[in-house]
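Engineer: fold the stuff below for me.
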Amino acid sequence: MSHKALVAAAAALACLATPSFAQEQVLNLYSARHYPTDEALYGNFTKATGIKINRVDSDDAGIMARLKAEGAASPADVILLVDAARLYKGEVEGLFKPVKSKALEEAIPAQYRGKPTAEGTPWFGFSTRARVVVYDKNKVQRQDVDTYEELADAKNKGRICIRSGSHPYNLSLFGAITEHLGEAKAQDWIRGLKDNLARDPKGGDTDQIKAVAAGECQVAVSNSYYVARLMRSAKPEDRAVMEKVAVVFPNQQTWGTHLNIAGGAVAKNSKNTDAAVKFLEYLASPEAQNHFANGNNEWPTAKGVKVSNPALEAMSGGGDFKAETIPLAAVGANQVKVQQMLDRAGFK
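Structural biologist: Model prediction:
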């Protein structure tokens, strides 16, 4: 074969090979969701679309810092965060690329989305978790802890365990309470809550539940999925903890129980926007929404999705409870005020 013929043959082979390389897409995901059960979620997306997921794990704050440091050179395509305040912060700091998606807009209620603009919506919430009260059922009357306001009442002095007030889960709860009560009353509430602590804030939500069971305190605040994990645990010691405590969804007669959210956005500098939007749309699908409910004991946000999780149903007395309806973007917007109130109260 002549040199010219060899070159032509090589060129033809290159053309034949090009489509297979072009079809292999990789989505770079920065995720604050550290739940082993999510592996199946990502695997199912790859099976359905052929798009591989390259995941980088960190917490919300670490992801935000990384995005800022990387700037326009960031390889991130999709961001998953687990707190309304952080999602709001990412929105106002311009770290997300607004999305226009009929599928997402139809599936996710407006209260679980970022503020829309002409360019699109900056983020969407895909699952919720309630901020519930756990109490010693032998020492505390349910009616003494069935509202958030009562956590700051003198009748609960010396009873309460809670993680750091500056943790995102509490910043969001306190931001919601500020939205409901106004800043002046919320400041008084934070001071009252601090005065009622049985010990200095420390540990995570599971530690607070176990502290109630161990008698260190009598009342704790926790995200609902931590409670459900202990309820579903195969460890006898975890189930023994849950036999000593009871759970209440606060404010059922007023504004409803506070919900925090896990949500996602397309990274501002994504080089793979179409695949990123496809992934977000997948997270709003009934398959993925059921996975959030059963895999990590969260409630789906998408309209019309029915799930069955015995732990969630048992915890909430049948599965139905009144949730607050204020926009989570407004909750996030209060986080700076809340941190200032915590500082004024000396709340760690």
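Engineer: can we go C-alpha only for contacts and neighbour counts from here?
Structural biologist: Noted.
Engineer: what's around K102, how many residues?
Structural biologist: As a burial measure, K102 scores 9 neighbours (other CA atoms under 10 Å).
Engineer: can you tell me how far it sits from A284?
Structural biologist: Distance from K102 to A284, counting by CA to CA, to the nearest Å: 12 Å.
Engineer: could you find the closest non-adjacent residue to Q111?
Structural biologist: Closest residue to Q111 apart from its sequence neighbours, by CA to CA, 6 or more residues apart in numbering: P327 at 4.5 Å.
Engineer: typo on my end, it should be L87
Structural biologist: L81 (6.6 Å).
Engineer: what does K115 give?
Structural biologist: T121 (6.2 Å).
Engineer: these two touch, right, that neighbour and A110?
Structural biologist: No: with contact defined as CA atoms under 8 Å, T121 does not reach A110; the gap is 10.0 Å.
Engineer: so the two - more neighbours on which side?
Structural biologist: T121 (22 against 15).
Engineer: how far away is that one from Y35?
Structural biologist: 26 Å.
Engineer: repeat for E237
Structural biologist: 22 Å.
Engineer: which outside residues touch stretch 18-37?
Structural biologist: Residues outside stretch 18-37 that contact it (CA atoms under 8 Å, 6 or more residues apart in numbering): 50-60, 63, 75-82, 272, 275-276, 295-296.
Engineer: another sequence for comparison is provided below:
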Amino acid sequence: MKIKMLVLACSAFVAQSALAAGEVNVYSNRQDELIKPIIQQFEQESGIKVNVVFAKEGLNERLEREGKLSPADLMLTVDISRLTDLVDKGLVQPVDSKILQENIPAVYRDPANQWFALTTRVRAIYSSKERLGKLDNIRYEDLVKPEFKGKICTRSGKHEYNVALVSSMIAYHGMADTKQWLEGLKANLARKPQGNDRDQVKAIKDGICDISLGNSYYLGAMLKDPAQKAWAEAVDINFPNQGDRGAHVNVSGVAMTKYAKNKAEAQKLMEFLASDTAQHLYADANAEYPVKAGVEPSAMVKSWGSFKPDALPVSDYAKHRKDALQLLDEVKFDL
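Structural biologist: The predicted structure follows:
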């Protein structure tokens, strides 16, 4: 009996060890409903268990605080600022993967392979269908024109989505010209910066303004929400700078943590996220654009029309984040 119990105990230990070896732990800023179908598909195909901790904010700080004791193997996050923050703080490590390098264009990954974009989203310009219509030739630079005086709404200039846009303006125009642009944009605002990107579209619907800045995927989110569908239907989405450098894009992405305990499993999940299957799921779930060439966006997103994205590597404009924040302070953009 004792021998049988010992054999059973050893078998249970081996089974538990095998299970532990087949796990990957993820910290995610992406909402659960957006990544759940992708995670479930990966688990089904790989047999690897994925444990996800979701938080809208504070995960970079948590990872830093936990140090070597952190259970996290991967960080799934949104916005280039959060990805570069992980690199700057030494919280992630390079991943040498031929699959990731082949599936993800160089402009959408870290030069040292410490993070990889999974989707892109355009910093679009929304316009009132009723009062302005489609603005086919609009440029970000045009938002300072006198014709738009008192007609523009935006969220805080210091929100990461706007900081990234300002950073890209610095990359192209330098500090002095970008400061002048910010001053002109502020002068054309219909109200003090406030709310989120959806609130700006609502403001257009309500007649408060005629133009707003907002990420492209929010249009898809509003169209799917019965309470917000009327807001979305009141605007046209415009892809700026199609006659020159292309529309500014930001990214969602993934990085392997510095002290990942399940590196092999984590890399498999990273590679799956860059596969055709996951890229399609991402595109359909969140109205975003896949980074992998040849993977089509959802039918809804395709209906908005094609566009030329800015070819500037996201890591290049990310270098100007501190400069962007400095200029936003200097012009007192949010005040």
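Engineer: surely the residue nearest to L87 of structure 1 and G264 touch.
Structural biologist: Yes: contact criterion CA under 8 Å: L81 of structure 1 and G264 qualify, at 6.3 Å.
Engineer: so where in structure 1 does the helix or strand encompassing D199 of structure 2 end up aligned?
Structural biologist: Element membership for D199 of structure 2 (DSSP states H and E) is helix 197-205. Counting by TM-score structural alignment, helix 197-205 of structure 2 lines up with residues 205-213 of structure 1.
Engineer: how distant is that stretch from the center of its chain?
Structural biologist: 20 Å (CA atoms, centre = their mean, to the nearest Å).
Engineer: contacts for that stretch, please.
Structural biologist: By CA under 8 Å, 6+ apart, stretch 205-213 of structure 1 touches 134-136, 161-163, 217-223, 226-227, 241-242, 244-245.
Engineer: quick one: buried residues of that stretch?
Structural biologist: D205, T206, D207, Q208, I209, K210, A211, V212, A213 (16 or more other CA atoms under 10 Å).
Engineer: for the second one, give its distance to D188 of structure 1.
Structural biologist: As defined by CA to CA, T206 of structure 1 lies at a distance of 27 Å from D188 of structure 1.
Engineer: how about the fifth one?
Structural biologist: Applying CA to CA, the value for I209 of structure 1 to D188 of structure 1 is 25 Å.
Engineer: can you name the next helix or strand after the helix ranked longest in structure 1?
Structural biologist: If each helix of structure 1 is counted by residues according to DSSP state H, the longest one is helix 3-23. For helix 3-23 of structure 1, the following helix or strand on the C-terminal side (DSSP H and E) is strand 26-31.
Engineer: and that following strand, how far from structure 2 on average?
Structural biologist: Mean deviation of strand 26-31 of structure 1 relative to structure 2 after superposition (mean CA distance after the TM-score superposition for structure 1): 1.4 Å.
Engineer: which part of structure 2 matches that strand?
Structural biologist: Using TM-score structural alignment, strand 26-31 of structure 1 pairs with 23-28 in structure 2.
Engineer: for stretch 90-108 of structure 1, same thing?
Structural biologist: Against structure 2, stretch 90-108 of structure 1 falls on residues 86-104 (TM-score structural alignment).
Engineer: filter the contacts of stretch 18-37 of structure 1 down to the buried ones, ChimeraX style.
Structural biologist: Typed into ChimeraX, the line below selects the buried ones among the contacts of stretch 18-37 of structure 1, using 16+ other CA under 10 Å:
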select :51,52,53,58,60,63,75,76,77,78,79,80,81,82,272,275,276,295,296
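Engineer: show me the contacts of stretch 18-37 of structure 1 that map onto helices.
Structural biologist: D60, I63, A275, A276, G295, N296.
Engineer: what lines up with the fourth one in structure 2?
Structural biologist: Structural alignment (TM-score structural alignment) places A276 of structure 1 against A266 in structure 2.
Engineer: residues in contact with its match?
Structural biologist: V24, N25, D73, L74, M256.
Engineer: what does G256 of structure 1 give?
Structural biologist: If you count contacts by CA under 8 Å, 6+ apart, then G256 of structure 1 has P250, F321, K322, A323, E324, T325 around it.
Engineer: so what does it match up with in structure 2?
Structural biologist: By TM-score structural alignment, G256 of structure 1 lines up with G246.
Engineer: show me where structure 2 has helices.
Structural biologist: Going by DSSP H, structure 2 shows helices at 2-21, 32-46, 59-66, 80-88, 98-103, 160-187, 197-205, 217-224, 229-233, 263-273, 276-286, 299-302, 314-318, 321-330.
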